[in-house]
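Trainee: Give the three-dimensional model of this entry:
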Amino acid sequence: IHQTSAKKMPNNHDTSYSDILRYISSLQKTNPNTVVDIETQPDSLGRNMFRCMFLSYAASRRAFMHSPQVIIICGNYLNWRTRSFLIVAEGIDVERQQFPLAFGVLDGDNTSSWKWFLTKLATIFEDRPELTIFSPRFDFTLQTLSLQFPLAEKAVCIRQLLLNIQQSYRNPEITGLVQRASYEYSKRRFLACYKEIKKMSPHCEQYLKRLGFERWSMAFSNGYRFDVYSAEVNDLRHLSRQNSIMGLLHYIHWHVSSQFTWRYGKAMEHQGYSCSCVALQKMLVPCEHSLVAAQNLGISPLTLVGSVYSTAQWLKTYSEYLQPYLKFRTMR
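Mentor: I've put the predicted structure just below:
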């Protein structure tokens, strides 16, 4: 655990640092290599109190290694007495389902908060050209993303872009053209849409040009986007409803654990039941991991046992028999 003093920052809420520290210590014992970075501040009695936090499970980072290289980043205010802000980074699996990569609890929705979170994120995820990062807040994130992830492609949230276009120009036809252009894979078709946008609104055309074609269009994208258009995080609404830091930490752990267990079980169904530890495939008997997944999914563990162990198979093994030999005289 990395901890930093922050004496000048106001206290977010009345959860003591010692409670959080005990929880994190317990968490890291059972989940080695989980990254936690906490900043605290002293209260009026000199006790360390929670201020902000970065959290990333080792399991999430390992999962990302086997997933499309897309990171979606979004944030929302927490349902607390103060204006604490939650930032979540999520990946996507091969079924295009989101799963959490990292969480940040900060003191507000501002440039310094986003910079702090993205700087921490850059220490655990490798920057490379194959990586695409989606963010709805380019006003806060573009400079830091360009600094921390210079090789990765930085993409805007198309949904947020369309909302901005609609609010700024109040013309559904322009918004529709921008949407069409952003979805086009062909540069020729993209430029045809872009020409129409320029004809209808030169100001909008200049705005999109300054933004950079590669940030909002599939045709000029340099990376792999896997048909991801939005930086909206599905889990954010439920996470932001937690009313304390300890409540949030407990919910995060339950959420990530149950999500991984459920999807692991569904993946087993797709693959005819397999496990990354390979014991299930090698022995055709459920390992401890598949037993946990089966229990959570309501699947009978017996269905994980290979048919080679069935009574029917056992009977077949000895269903053959030797015919009695004919009597014969021995040679003397």
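
Trainee: going forward, measure contacts between C-alpha atoms and count neighbours the same way
Mentor: Will do.

Trainee: Could you find the residue nearest the spatial middle of this protein?
Mentor: Nearest to the centroid of the C-alpha atoms of the chain, with distances taken as C-alpha atoms, centre = their mean, sits E90, at 2.5 Å.

Trainee: one more to put side by side:
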Amino acid sequence: MRKVVVVDATHLRGKYAGCLLTASAQDENYQIFPLAFAIVDGENYKSWEWFFHKLLSFLPDNDSVVFVSDRHASIYQGLSKVYPLAGNCACIIHLKRNIKTLFKERQLGYLVSKAARAFRMGEFYTTLTEIRSINQRCADYLVDIGLQNRTRSHFLGDRLNIITSNLAESWNSVLRDAREYPVIPLVEFIRKKLVSWFTSRRDVVKDVDAGLTPKVNSLLAASFEICGGYDVRKLDNDEYEVQDLKGASFVVSLTDRSCSCFEFQKLSIPCSHAIAAVLKANVKVEGLVGDVYTIEYAEHVLPPVELNTSNQLADDIAAISLHPPVTRRPPGRPRKKRFFSRGEVKMKKTHIRYCSRCKGNGHNRATCKQAV
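Mentor: You can find the predicted model right below:
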């Protein structure tokens, strides 16, 4: 499992309100792997600190762990106390939305995202120069808020391919309807969802013989297609110079599993330059892929044990008298749709007009050549 954890909170819409805190990662096939979830009264410092303490029981604090989140102050405060050694990164999407809100130029959002995703510092500062030529205040703002936790090129840990909190957003989308349920049905919905996910994923990977996941194999196949026509020269033992079609030269070390484009070491997957060097050296590319991408799936999720009496519970749990949380239900009918984040806008639906023959009389609208 890649030790890059995305944490997020989403509001519940049930009778007693509250928040659902989640921690998710990606499995070896680039799929969502929920690690933990908790139902709390609200998104605050005490809730996040308690949640991180529970997470600490199976995810130890060390410098190889990286957390990705939005810029909520309570998350930062909880991580600094419970996970002081772990890295902390801000979601690039949230940064992009904030830039769009503060500065009105349309192209700034694209350039900020491009700068944050750059693998090399040279690419980052080239894009930063473009941003500075459009809006000096925007460039100064990016430098002032810090680059280490908001850009891929300046981050010192292993962030791999996870640079946004889209994992958590996708998980929240799965739970969209279930967030109206009471606590027990909500937890049971999550358990059944995990059971179905893990079962289907085992069926997909059980017949794979290469040792790598289908997603990684597809990425390697794409790199094989890109490297066609690259000029490769051997410099030393397992060290090669690779020149791409644009004339740019890169140094690949198969021993160190590195490339001067930094994509190889940042993602732990050979880039197109490394693939060209592999073909020159006549070695197997599977041996250069990081161990986190090998197939080894988790155990199944068991259903809860039915307990008839409180005597079967642990003493510290049986003595607790549980009551509903003290919350005030807001007036009006609960919202079905969420509020948009700052800087996020609703996309307008495009309506297509068809000719008079396409008014539901068995005519195929998709293939109508007379559509207006």
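
Trainee: still on that earlier bit, now check structure 2 for the residue matching the residue nearest to the centre of structure 1.
Mentor: In structure 2, E90 of structure 1 lines up with S24, judged by TM-score structural alignment.

Trainee: got it, and L236 of structure 1?
Mentor: Applying TM-score structural alignment, one finds that L236 of structure 1 aligns to N172 in structure 2.

Trainee: for the nearest residue to its match once chain neighbours are set aside, what are its contacts?
Mentor: Sequence neighbours aside, T10 is the residue nearest to N172 of structure 2 in space, at 7.0 Å (criterion: C-alpha to C-alpha, 6 or more residues apart in numbering). Listed by C-alpha atoms under 8 Å, 6 or more residues apart in numbering, the contact set of T10 of structure 2 reads 19-21, 172.

Trainee: can you do 10 Å?
Mentor: Contacts for T10 of structure 2 (C-alpha atoms under 10 Å, 6 or more residues apart in numbering) come out as 18-22, 39, 42-43, 168-169, 172, 175-176, 179, 338.

Trainee: which position in structure 1 aligns with it?
Mentor: With TM-score structural alignment as the criterion, the equivalent of T10 of structure 2 in structure 1 is N76.

Trainee: what's around L86 of structure 1, how many residues?
Mentor: Neighbour count for L86 of structure 1, taken as other C-alpha atoms under 10 Å: 25.

Trainee: what about it, distance to R137 of structure 1?
Mentor: Between L86 of structure 1 and R137 of structure 1 the computed distance is 14 Å (C-alpha to C-alpha, to the nearest Å).

Trainee: Next, show the common contact partners of these two.
Mentor: Each of 74-75, 109 lies in contact with both L86 of structure 1 and R137 under the rule C-alpha under 10 Å, 6+ apart.

Trainee: Out of the residues you listed, which sit inside strands?
Mentor: Here DSSP state E is the test, and the shared contacts of L86 and R137 of structure 1 give 74-75 as lying in strands.

Trainee: Rebuild the shared contacts of L86 and R137 of structure 1 as JSON lines, extending it with neighbour count and distance to R170 of structure 1.
Mentor: Formatted as JSON lines, the entries for these read as follows, by neighbours: other C-alpha atoms under 10 Å; distance: C-alpha to C-alpha, whole Å:
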{"residue": "C74", "neighbour count": "20", "distance to R170 of structure 1": "26"}
{"residue": "G75", "neighbour count": "24", "distance to R170 of structure 1": "26"}
{"residue": "D109", "neighbour count": "18", "distance to R170 of structure 1": "27"}
